[in-house]
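Q: Sequence plus the predicted model coming up.
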Amino acid sequence: MFTFLGGIILLIVGYFTYGKFVEKVFGVKEARTTPAYVNQDGVDYLPMGISKNSLIQLLNIAGVGPIFGPIMGALYGPVAFIWIVVGCIFAGAVHDYLTGMISIRNRGAHLPELAGKFLGKAMKHVVNGFAVLLLLLVGTVFVTSPAGLLHGLMNGWMAMGLILAAIFIYYILATLLPIDKIIGRFYPIFGALLIISAVGVGGGLVVTGADIPELTLENMHPAGAAIFPLLFLTISCGALSGFHATQSPIISRTTQNEKQGRKIFYGMMILEGIIAMIWAAAAMSLFNGPVGLNELLASGGPAAVVSEASKLMLGAIGGTLAILGVIILPITSGDTAFRSARMIIADYFNFSQKKIANRLIIALPLFVISFGLTKIDFTLLWRYFSWANQSTAVIALFVGAMFLYVAKKNYWIALVPGVFMLMATTTYILNAPIGFRLPLNVSYIGAAIVTILLTALFFKAARSARANQIPLEDDVSSFKAA
């Protein structure tokens, strides 16, 4: 229990200390007009209040990742708590903050455009394809997972196909309509339900004195369980997630003032880390250790753990409400995954999105492809999602490091976690069954070589970018805030 509660306290302290430090390094300009006013179009660009933006950001980034990921990461033991806390404070929240703030400085640009500007024009095309692929995987995973939970909650009385269809219909509406029509109106309510469910499960663990394992040198992780690189890809949302780099620009287009960025981007990632801590603790303590947890995962996947843990902690009624809170998470990330994919493709082809017909031209093919992907095994989809997700995080962190290097600021806050995750993702794809299937020792060596080479190329490109004084932001001096 001390490790669990101490980790949550550290996350909160991290927001007020390291979060403030990162904000100071970046250098907020309160007087600078944001894209919400400069590019206001009534669809994607429009100013919204900080409380609404914060809750939307939380629901955008908190899909099943901070629940399913920590549940599966719990198999590695209490070391999962270390990655959630350290990863969230020094990697994930930094990643989200820099992505959101750099986007604000560049017309609300999405990651492919930012990668093209700061990492070279060729990277724009690479990252564009990579980001759309990731968002399709996210959207599909976040269709099948809530559909499975709903199917179980209804005891199977509604056909799985009908549930999938209903979720897709909602996604289509949320993707096409202006952001304030559905997302802006209902997300604050959904956000309250999410927080209540997480507090309910977490409070239940404390009140009942759940046997949450403590972190010790002997108890760090099960014997024979190699934590690198698998742990750092299994627990993504809740510690570090590249998916967030596709979501932060959505809210960068509705943020009223740069000063609000720390609460919206850094703060909501910290809150997601707390949610991850709660579900990791529940998975570790309620099912008779790793053996029992593994059996439950094998029989029903992470959704079964969510259902059982919720009912154990909160009873039938409270457990049902908690499960509904968990169902909302992927749904409210799936819709913005498709929305983000639409916006990225529109930006890439410079295709105006003011008319709903233009939005349909891009969105409908995305939904058709995603529906086809729902026929693929969820476990396989999750593996590809995990690798694509963390690889996107690497790109976003290197974009942040380049921005800070050119600005002659402390770029190490982004480069260090970026290099670490580059090593982890490269090791994974060289070793994994979905990758090159090389022996683990060979994968370590290959990943180290790739990491050293790409880091050297980063410094070479960074020195050139600084010498050429590439512009760090768009000139909005001729605009006035509304």
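A: Thanks, I have it.
Q: make it CA atoms for all contacts and neighbour counts henceforth
A: Will do.
Q: what ranges do the helices span in the stretch 201-350 of the chain?
A: Using DSSP state H, counting those that start in this stretch, the helices found in the stretch 201-350 of the chain span residues 230-234, 243-252, 261, 268-285, 289-348.
Q: any idea which of those is most buried?
A: helix 243-252 (a mean of 30; mean count of other Cα atoms under 10 Å).
Q: what about K29, distance to I89?
A: Applying Cα to Cα, to the nearest Å, the value for K29 to I89 is 23 Å.
Q: So these two - more neighbours on which side?
A: Each of K29 and I89 has its neighbours counted (other Cα atoms under 10 Å); I89 has more, 28 against 12.
Q: Can you say which helix or strand has the residue nearest to the more buried one when sequence neighbours are not counted in it?
A: Nearest residue to I89, sequence neighbours excluded (Cα to Cα, 6 or more residues apart in numbering): G14, at 5.9 Å. Using DSSP states H and E, G14 falls within helix 2-16.
Q: That helix versus helix 268-285: what angle between them?
A: Going by axes from the mean of the first three to the mean of the last three Cα atoms, to 10 degrees, helix 2-16 is angled at 180 degrees with respect to helix 268-285.
Q: Helix 2-16 packs against which elements?
A: Where contact means 3 or more Cα pairs under 8 Å, 6 or more residues apart in numbering; DSSP states H and E, helix 2-16 is packed against helix 79-87, helix 268-285.
Q: nearest to F186, of these?
A: Nearest of those to F186, taken as Cα to Cα: helix 268-285 at 17.7 Å.
Q: Distance to I8 added to the helices and strands packed on helix 2-16, as TSV?
A: As requested, these are exported to TSV (distance: least, Cα to Cα, whole Å):
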stretch	distance to I8
helix 79-87	8
helix 268-285	6
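Q: closest one to H95 among those helices?
A: With Cα to Cα as the measure, helix 268-285 is the member of the helices and strands packed on helix 2-16 nearest H95 (9.4 Å).
Q: alright, now check it against this:
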Amino acid sequence: MITFCIALLLLVAGYFVYGALVEKVFGVNPGRQTPAYTSTDGIDYIPMPTWRVFLIQFLNIAGLGPIFGAIMGILYGPSAYLWIVFGTIFGGAVHDYLSGMLSVRRNGASLPELVGDELGSGVKQVMRIFSLLLMILVGAVFVVNPANLLDLLTGENTTTTMWTAIIFGYYILATLLPIDKLIGRLYPLFGFALLFMAIGIMISLFLRPDSLPEFHEAIGYTRPDSDVNPIFPMMFISIACGAISGFHATQSPMMARCLKNEKMGRRVFYGAMVVEGIVALIWAAAAIAFFNGSFDALSEFLKGKTPAILVNDISVGWLGTFGGILAMLGVIAAPITSGDTALRSARLIAADFLHIPQKKIRNRLLVSIPIFILAWLVMMIDFEVLWRYFAWCNQTLAVFTLWALTVWLAKEHKCYWLTLIPALFMTMVTVTYIFFAQEGFRLSYSVSLGIAVFVTLLLSFLFIRFLRTLSKRVSIKR
């Protein structure tokens, strides 16, 4: 339990200490008008209270990742705690804050436009397609799973197909209506359910202090199948949204268009990521505590079962029937509140690069209908396949974002090491994964790792060359 408490305190301290440092490096300007005021349109650009913007941002990014991903990640042992804590503080929260604030500075521009401005027009075109596909993939993934959970809760009187249709219908409305009409009003209710779930499970953990192994007691643990699931890169792909996630940077521009003042950016973007890290930490700890500290028992339980079954067992077993239902509703709300904004984000991304104004409903339908059709078709694919590709695409998007932020910081003569180190690390993770994993090229581990080292060194060389070119330009201007 001491390990869990230290990890929890480190996450909170990270917000106040490292978050303040990142904010200082960015250089907020409280007197600068935000896009919510300069581009108000009553649809996407709407000034909203900071507490509401924070809650929407948190629910946007806190899908199934920090719950399911954390449960799968703890199978690698207590190292998962380290990744959640340090990945959140030095990777995910920095990634979310800087991408969100850069969008604020650029009139709420969507992620492909931000990345393309820094890495070139060719990358911009790739990012437009890649981001759109990821948003559609997220929308599809986050329809199927909550539909299955709702069917599990409601019994024989309903079907998964019925819940799928209801959730997808809600996604359509959330994509098309002004952000303050549906999302802005429902999210406080969803937020209550999700926060109740996290707080309830955390209190239950404190009532079972002996069920959590300390870090030093399990440091030598390795998965039984570590030959096909080595800790690097698999754990860093499994725990994505609870540490660092490229998906978050696609969501931040929505809130960049609603933020009233730049000084609230750390609370909204960095803070929401830290809260998500806390949620991931709670569920990672809960998963192992439920089996009295036995990693092998957890691994055996999850064979052939989805983490949703374990979430249900923990919720009902620890919180009782009523508390379990509320907790499960929180788990259901998490993916729904990411799926709806994923499709909304897809509309904004497409509208940005097609230059179609979104004030008129006719234009929103023009952009959205093809997105809805594609999302429905993607839902026909097996969920397990969808989830695996989502995880890799998610982290790859983070790599593009981190490199773009690194280039921007260098251009602005700011401390680019804040994003360079996470960019290098995540490049190693994603390249190793795609060449080694079953859904990738299935090469040997040593070859995959070698390719990742080569790609990382190549990008490092290109960045050093960019810095030299940048330095020469500055010298010429002087």
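A: That came through fine. It should be emphasised that the depicted structure is a prediction, and the values quoted were computed from it without experimental measurement.
Q: one step back: quick one: the helix holding G14 of the first structure to chain centroid distance?
A: Distance of helix 2-16 of the first structure from its chain centroid, counting by Cα atoms, centre = their mean, to the nearest Å, is 20 Å.
Q: The helix or strand just after it vs the second structure - mean distance after superposition?
A: Note on helix 2-16 of the first structure: by DSSP H and E, the next helix or strand toward the C-terminus is helix 18-26. Following the fit onto the second structure, the mean deviation recorded for helix 18-26 of the first structure is 0.5 Å by mean Cα distance after the TM-score superposition for the first structure.
Q: matching residues in the second structure for helix 18-26 of the first structure?
A: Under TM-score structural alignment, the alignment places helix 18-26 of the first structure onto residues 18-26 of the second structure.
Q: Not counting that stretch itself, show me its contacts.
A: I89, F90, A93, V94, L98, R266, Y270, K414, C415, L418 (Cα atoms under 8 Å, 6 or more residues apart in numbering).
Q: just to revisit the earlier point, quick check: buried residues in the helix holding G14 of the first structure?
A: For helix 2-16 of the first structure, burial by neighbour count (16 or more other Cα atoms under 10 Å) applies to T3, F4, G7, I8, L11, I12, G14, Y15.
Q: Trace A410 of the second structure over to the first structure, please.
A: Per TM-score structural alignment, the equivalent position to A410 of the second structure in the first structure is Y405.
Q: shouldn't that match be in contact with L415?
A: No - applying Cα atoms under 8 Å as the test, Y405 of the first structure and L415 come out as separate, 9.7 Å apart.
Q: more neighbours, those two?
A: More crowded of Y405 of the first structure and L415, by other Cα under 10 Å: L415, with 23 against 19.
Q: hmm, back to that, tell me the spatial nearest neighbour of the match of A410 of the second structure, not counting adjacent residues.
A: Closest residue to Y405 of the first structure apart from its sequence neighbours, by Cα to Cα, 6+ apart: Y411 at 5.3 Å.
Q: Surely the one you found is in contact with L404?
A: Yes - here Y411 of the first structure reaches L404: they are 4.9 Å apart, a contact under Cα under 8 Å.
Q: and these two? which has more neighbours close in?
A: Ranked by neighbour count (other Cα under 10 Å), Y411 of the first structure and L404 place L404 first, with 23 against 20.
Q: The more buried one: what's it in contact with?
A: F26, N410, Y411 are the contacts of L404 of the first structure under Cα under 8 Å, 6+ apart.
Q: out of those residues, who's nearest I71 of the first structure?
A: Y411 (32.9 Å).
Q: show me the contacts for the closest one.
A: Shown in contact with Y411 of the first structure (Cα under 8 Å, 6+ apart): G400, A401, M402, F403, L404, Y405.
Q: Tell me which residues touch G300 of the first structure, please.
A: Going by Cα under 8 Å, 6+ apart, G300 of the first structure touches no other residue.
Q: Check the one 4 residues further on too.
A: With contacts defined as Cα under 8 Å, 6+ apart, the neighbours of A304 of the first structure are L296, L297.
Q: which residue in the second structure lines up with it?
A: So, by TM-score structural alignment, A304 of the first structure is matched to I309.
Q: quick one: its match and V316 of the second structure, what's the gap?
A: Taken as Cα to Cα, the span from I309 of the second structure to V316 of the second structure is 11 Å.
Q: Same check on E214 of the second structure?
A: 25 Å.
Q: do the same with V455 of the second structure
A: In terms of Cα to Cα, V455 of the second structure sits 47 Å off from V316 of the second structure.
Q: what is the orientation angle of the helix or strand containing F142 of the first structure with helix 243-252?
A: Element membership of F142 of the first structure [criterion: DSSP H and E] is helix 121-153. If you take the same axes, to 10 degrees, helix 121-153 of the first structure sits at 100 degrees to helix 243-252.
Q: need the contact list for the spatially closest residue to S391 of the first structure that is not a sequence neighbour.
A: Setting aside the residues directly before and after it, S391 of the first structure is nearest to T425 in space (Cα to Cα, 6+ apart), at 6.3 Å. Residues near T425 of the first structure by Cα under 8 Å, 6+ apart: P229, L233, W387, Q390, S391.
Q: Against L422 of the first structure, how distant is the first one?
A: Distance check for P229 of the first structure against L422 of the first structure: by Cα to Cα, it reads 10 Å.
Q: Show me which of those two is the more surrounded one.
A: Ranked by neighbour count (other Cα under 10 Å), P229 of the first structure and L422 place L422 first, with 27 against 19.
Q: quick one: secondary structure of that one?
A: What DSSP: H, G, I helix; E, B strand; the rest coil gives for L422 of the first structure is helix.
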